[in-house]
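Q: Pasting the sequence and the predicted coordinates here, then a few questions.
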Amino acid sequence: MARKIDARYIIKGTLVAESPLHVGGVNNDPTVDLTLAVNGAGAYYIPGTSLAGALRGWMEELEGDSPVISTLWGPRLGQNGGTQSDEGHASWVLVEDAGIQGDVQTELRDGVGIDRFGGSAAEYIKFDRAILPKGSKLNLHITLERVAESKLALNDAEWALVCQLWAGLLRSLQEGELSLGAAKTRGLGVVRLEDVQIKEQIFNSPAGILALLRGESGNSSIFDLEADTLRKARPGLTVTIDWEPLSPLMVKAEREGIAVDMLPLVSGIGDQVAFVLPGSSIKGALRTQAERIVRTVCPAFNHAAATKPADSKKAFLQQIEVPLIENLFGKAASKQQLGCMGALAITDCYAKHEISVQQWERVQTAKESSDLLQALQDARLHDVQQAFHVAIDRWTGGAADQFLYSTLEPMGVKWQPIALRLNLHRLAGEDLQKQGVALLLLVLRDLIQGRIPLGYGVNRGMGAIAIKSISFSASGANLPDEIQALHNVTLKVEPEQSRTYLTAQHLAQISSLRGLNDAWKAWIESTIPQEVAS
């Protein structure tokens, strides 16, 4: 039987990708491991199921397993395939597929796991992923219904909560705080809502029905987007790192050039492109250092990297099973258990200088060094140079045959700040939150000291960086005092201090260090029984 509804609210807008976006579909391209979702017309799109899952997940972070959420979105399936309640019902929220506006040129990103034993690419952990570029625009269309008198109808207080949740959700979308699709903590999926419109259709009055029949839908003010109290209650810590390269810095692109062999990775920004340091690359470097710290203070976790097992894929997954690291950076899925998303998200970092697609194409297709130099000058890439490298024959001491290659190395390029977002909701309990923040601060300390190079060729003089400043911003309700004390703290690093330990002046700015240090020590002590048992 059809359900009776009092009103319908239609939300429309445009989602603009603030970072590249990937929502996977059926793999119909043998040359790409992870392809994009394509609709029946052959166009790229974001399925409504993906959008609905992200929107519902945002609300559940605030309200948990609230009956209001279950009533609004429909009961989830239970362990045996049935609903968690005696009777299920369709969702009151209809999220339509989001089509991509205009023509977009997809990009390809490489992904690789690093073997903790050898420090090189892990066997069978290599893949590529198709992405929609930054600046892609998607059509958002959501319909929210309010059910009339029935056992499923929400009372006025519950409906008021629903309105607050939607107001907070839409505001979060406007502020770019929500991510869609895959690899959300590795630089992908950040979207921002623009041109939002909310229309209402009233069914419980003659005037409302007549207006609907005339094709009229009035603007609705049911969602107060300015009073985003619930959005501000989401606990988190944002870290902004202002930095500059000290040596050539790049991530190697999959495609090779003609006059030059290895090209730096670029990514689209609207109709322009710029050098990019993917969030996955930054996160991998920070995770490696975090693992090094944990394995140093807790030798019990060294067993996975001490020897190289025969089953390489299984061995790699075992190598990265380190407590606290998995909470911060995520855990890969296996046949025995599901994976989990980490609490730390890192966005892609772009160079400030943008060039046209045509200018970069001329750099890629230059056949001679003179053509390459002219293409670089036309693109105003004055700080980018061609460098030649060669392997030395161990017998003759001369250049090894067929081992001469060249790279296009960005020198002195200005980059945007690196942005880290720690979702404290994913760290259960105050103790784990303080321990996670303590480990993050240790990693940032090593970043300041120049121990964490970024990008390609870090063992060959590339990727060294200098930190100018690190700023913290804490948000949300019921934060531990030690984390709240980090709010609005900025650590400015002088050039002569970048290679030394944090000074007493820096440490004094973080009044919560003692509490975080105690939490870190408590976590280390909690691992001692495991060490003894092993």
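A: Great, that's in hand.
Q: For the rest of this, base every contact and every neighbour count on C-alpha atoms.
A: Fine.
Q: Can you classify W523 by secondary structure?
A: With DSSP: H, G, I helix; E, B strand; the rest coil as the basis, W523 sits in helix.
Q: For it, which non-adjacent residue is closest in space?
A: Excluding the flanking residues, the one nearest W523 by Cα to Cα, 6 or more residues apart in numbering is Q435, at 6.9 Å.
Q: Any buried residues in the strand or helix carrying that neighbour, and which?
A: Element membership for Q435, per DSSP states H and E: helix 430-448. Under the neighbour-count criterion of 16 or more other Cα atoms under 10 Å, helix 430-448 has 430, 432-440, 443-448 buried.
Q: Return the distance of that helix from the chain's centre.
A: Per Cα atoms, centre = their mean, to the nearest Å, the displacement of helix 430-448 from the mean C-alpha position of its chain is 19 Å.
Q: Comparison target below:
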Amino acid sequence: MSITRYKLTIQLQTASPLHSGGIDEFVDPTRSKEERKSVPRRFVRDGHERPIITGRSVKGAVWAACRRYVKNHSDAGLTLDDLDFLQGLAEDNRAGALTFHSIDLSKVAERERQPKKDQSTKDPLITRTGIAVDRYWGTAGDTALFQHEYVPTGKQLALAITAQVGTLGGEGDPSASTGNAPSESTHKEKDPEVAVERLFALIVALFAQERIAFGGRRSAGWGRVRLKETKSSASGQPATDEPWTLVKTSLASKNDLLAWLAPSDKQHSQLEPANIAASGLVRITITWDSPTGILVAETPSEDDDSEKQKQKQSETQKESDETVPAKPLRSGPGEKDPLVLPGSSVRGALRSRASRIARTVLAAKRPEKMKSWQDRDVHEQLADDPILVLDLFGSTKHRGALTVLDTVASSDGTGRKVTHNAGDRWTGGVAEGALYSEMVYDNAKWNDIVLELDADALPGSDDRRKAAWCLLGLVIAELCTGTLPLGSRGTRGMGQVSVSAVRVETGNSIIPGWNLAAKANDSESLARGILAELRKIDIAASPDADEGWEGWSSYLAKKTDKEISHA
């Protein structure tokens, strides 16, 4: 049997922000709070200090998606044994047939800086800052400030995957193997070339459905990639220039090897994506607007000139009443990039309200078992969330089933500078040095808020999954009433939400579909409609609950004498 080598090149583009971290740099917690600084979580760098997504990270994401699909479906023509054969097993002391190459980000992630001192330099990768909110006090949690380098939405990536199967001689003899895949005799059920080509077809199909995500922060909607759109596919006509190419070469001679090193169009092979089932995710689409405006402030970058800028701003403010306003966060580094409401911000608000609802029910039933969060930091609060909240939103030990995507403004509207000051609590006058301002876009138009629930990832029985859906439904109902603000400055009247429609597209049998719209001049009609839909769901009481518990709330508590914590 001869050696056959493949190279699959897929042109992708980011469908959301993307971050894939390297070795985290931790701030010394022994230093005083004034001396601590937020250290951005950076991309991995190669030997030339270029940011990359490592081949190992790409491999993990692709293999996880493929294994999950093959485990639940048989229409790809592959089995888990086939994947084990191609992936390679440590116990067999052999490498896999496929090699995943690193993705270079240096050309897509860096932004040009204005020439300085007659030299053109580049800024570090752009970063986004986030915080975790203390559930008890409602303020930013201590030690809960974080930054991530990221690649913005719409950037192009090139993924290369190579594969090699077969041996030069001594078929079945491990010493004669090429070092990638074992010979065909060790996998007689299927031709290894067929397995590789079917796997490539499955990988392309999974990318086409956006079912492979890279890097971290996936629960906040990050890391999504899709196939790059071609001119023919974008216009609705059959695509002739597909965003992938497959080169296949048999290395049976010296000329074959030379042809591999200098490939031509003659070596290109046809590759049709596998016809696979839909993802089965539950997609919740919320049509909304904000009558007061949304503000998630952008954090100024801490470059070499940051201290000089702060000093200059302070001197300017002393001389006049002018201030440098806080700017809203945008989806990219450009001033014309659209405003964005981060998925992490919306997800945090939803989790906080879900936690409040669940703990209110528990406190009413078992007040003596509830722990106070007054003296707990935000990390302990998250770990102590009730069971259904952890099912939906996850913990440090496992990922939750709910993903919230970034919400981008369809139109920024007109921004205006709003100036504030703080009053001196002793004199009643204006506090010195407490003048500040913000750029507010209170007439911006926003795209829909999109949530995705992987119901199959919810643990436990179908009734427990329905209970988690009921809890999420209650949170969405409160959002519809306008009592759950989004973004910052909620205590100053900003962040109000007016929901006009909620649609639930479901691919899961236990989650019903919805298509609800608010009635005119009745903002609470939509919430009542959601509650009516939730009451239709039949949920048997949890067998682990104490007497007196019924319906969805029975899955919040367990039969135990210990204080209620998490599963």
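A: Structure's in. What do you need? This structure is a prediction, so every number in the text was calculated from the model and none was measured.
Q: on that earlier part again, surely the residue nearest to W523 of structure 1 is in contact with W520?
A: Yes. Counting by Cα atoms under 8 Å, Q435 of structure 1 does reach W520; the two are 5.2 Å apart.
Q: So which residues of the stretch 151-300 of structure 1 form strands?
A: 178-179, 190-202, 218-219, 236-245, 252-256, 262-264, 266-269, 272-277 (DSSP state E, counting those that start in this stretch).
Q: Which residues outside the fourth one are in contact with it?
A: Read that as strand 236-245 of structure 1. Contacting residues not belonging to strand 236-245 of structure 1 are listed as 411-425, 463-476, 483 [Cα atoms under 8 Å, 6 or more residues apart in numbering].
Q: repeat that for 6 Å
A: Applying Cα atoms under 6 Å, 6 or more residues apart in numbering, the contact partners of strand 236-245 of structure 1 are 417-424, 465-475.
Q: quick one: which of those residues sit in helices?
A: Secondary structure from DSSP state H places none of the contacts of strand 236-245 of structure 1 in helices.
Q: who touches the residue nearest in space to the middle of structure 1 in this structure?
A: Note on structure 1: the residue nearest the mean C-alpha position is T185, at 2.9 Å, using Cα atoms, centre = their mean. T185 of structure 1 makes contact with A345, I346 under the criterion Cα under 6 Å, 6+ apart.
Q: count of residues packed around the counterpart of T162 of structure 2 in structure 1?
A: Aligning on TM-score structural alignment places T162 of structure 2 opposite T143 in structure 1. Neighbours of T143 of structure 1 under the rule other Cα atoms under 10 Å: 17.
Q: T143 of structure 1 falls within a helix, correct?
A: No. Read with three-state DSSP, T143 of structure 1 is strand and lies in no helix.
Q: so how far is V95 of structure 1 from it?
A: Note on T143 of structure 1: its distance to V95 of structure 1, by Cα to Cα, to the nearest Å, is 7 Å.
Q: Next: H22 of structure 1.
A: Relative to V95 of structure 1, and taking Cα to Cα, H22 of structure 1 is found at 18 Å.
Q: Which residue of those two possesses the greater neighbour count?
A: More crowded of H22 of structure 1 and V95, by other Cα under 10 Å: H22, with 24 against 21.
Q: gap between V322 of structure 1 and A304 of structure 1?
A: Distance of V322 of structure 1 to A304 of structure 1, computed by Cα to Cα: 9 Å.
Q: Mind jotting down where the strands sit in the stretch 51-200 of structure 2?
A: Using DSSP E, counting those that start in this stretch, strands in the stretch 51-200 of structure 2 cover 51-53, 98-100, 103-104, 127-133, 140-149, 156-165.
Q: Average offset of the fourth one relative to structure 1?
A: By that I understand strand 127-133 of structure 2. Relative to the matching residues in structure 1, strand 127-133 of structure 2 has an average distance of 1.8 Å after the fit, by mean Cα distance after the TM-score superposition for structure 1.
Q: Would you mind listing the outside residues contacting that strand?
A: Contact with strand 127-133 of structure 2 is made by T139, A140, G141, A144, L145, F146, Q147, H148, E149, Y150, as judged by Cα under 6 Å, 6+ apart.
Q: residue in structure 1 matching the second one?
A: Structural correspondence for A140 of structure 2 with respect to structure 1 (TM-score structural alignment): A121.
Q: State the distance from that match to D110 of structure 1.
A: For A121 of structure 1, the distance to D110 of structure 1 equals 12 Å [Cα to Cα].
Q: so can I have JSON lines of the strands of the stretch 151-300 of structure 1 showing distance to Y45 of structure 1 and mean neighbour count?
A: Putting those into JSON lines (distance: least, Cα to Cα, whole Å; neighbours: other Cα atoms under 10 Å) gives the following:
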{"stretch": "strand 178-179", "distance to Y45 of structure 1": "16", "mean neighbour count": "22"}
{"stretch": "strand 190-202", "distance to Y45 of structure 1": "14", "mean neighbour count": "19"}
{"stretch": "strand 218-219", "distance to Y45 of structure 1": "28", "mean neighbour count": "14"}
{"stretch": "strand 236-245", "distance to Y45 of structure 1": "30", "mean neighbour count": "20"}
{"stretch": "strand 252-256", "distance to Y45 of structure 1": "25", "mean neighbour count": "15"}
{"stretch": "strand 262-264", "distance to Y45 of structure 1": "29", "mean neighbour count": "22"}
{"stretch": "strand 266-269", "distance to Y45 of structure 1": "18", "mean neighbour count": "24"}
{"stretch": "strand 272-277", "distance to Y45 of structure 1": "22", "mean neighbour count": "22"}
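Q: among those, which is nearest A290 of structure 1?
A: strand 236-245 (16.3 Å; Cα to Cα).
Q: which bit of structure 2 covers that closest one?
A: With TM-score structural alignment as the criterion, strand 236-245 of structure 1 aligns to 281-290.
Q: what about the matching stretch, distance to the chain center?
A: The answer for stretch 281-290 of structure 2 is 16 Å, by Cα atoms, centre = their mean.
Q: same thing with stretch 43-58 of structure 2?
A: Here stretch 43-58 of structure 2 is found 20 Å from its chain centre; the criterion is Cα atoms, centre = their mean.
Q: residues in contact with that stretch?
A: Contacts of stretch 43-58 of structure 2 (Cα under 6 Å, 6+ apart): S20, G21, G22, F100, H101, S102, I103, D104, L105, S106.
Q: I figured the first one was touching G215, is that so?
A: So that's S20 of structure 2. Yes. Under the criterion of Cα atoms under 6 Å, S20 of structure 2 makes contact with G215 at 4.0 Å.
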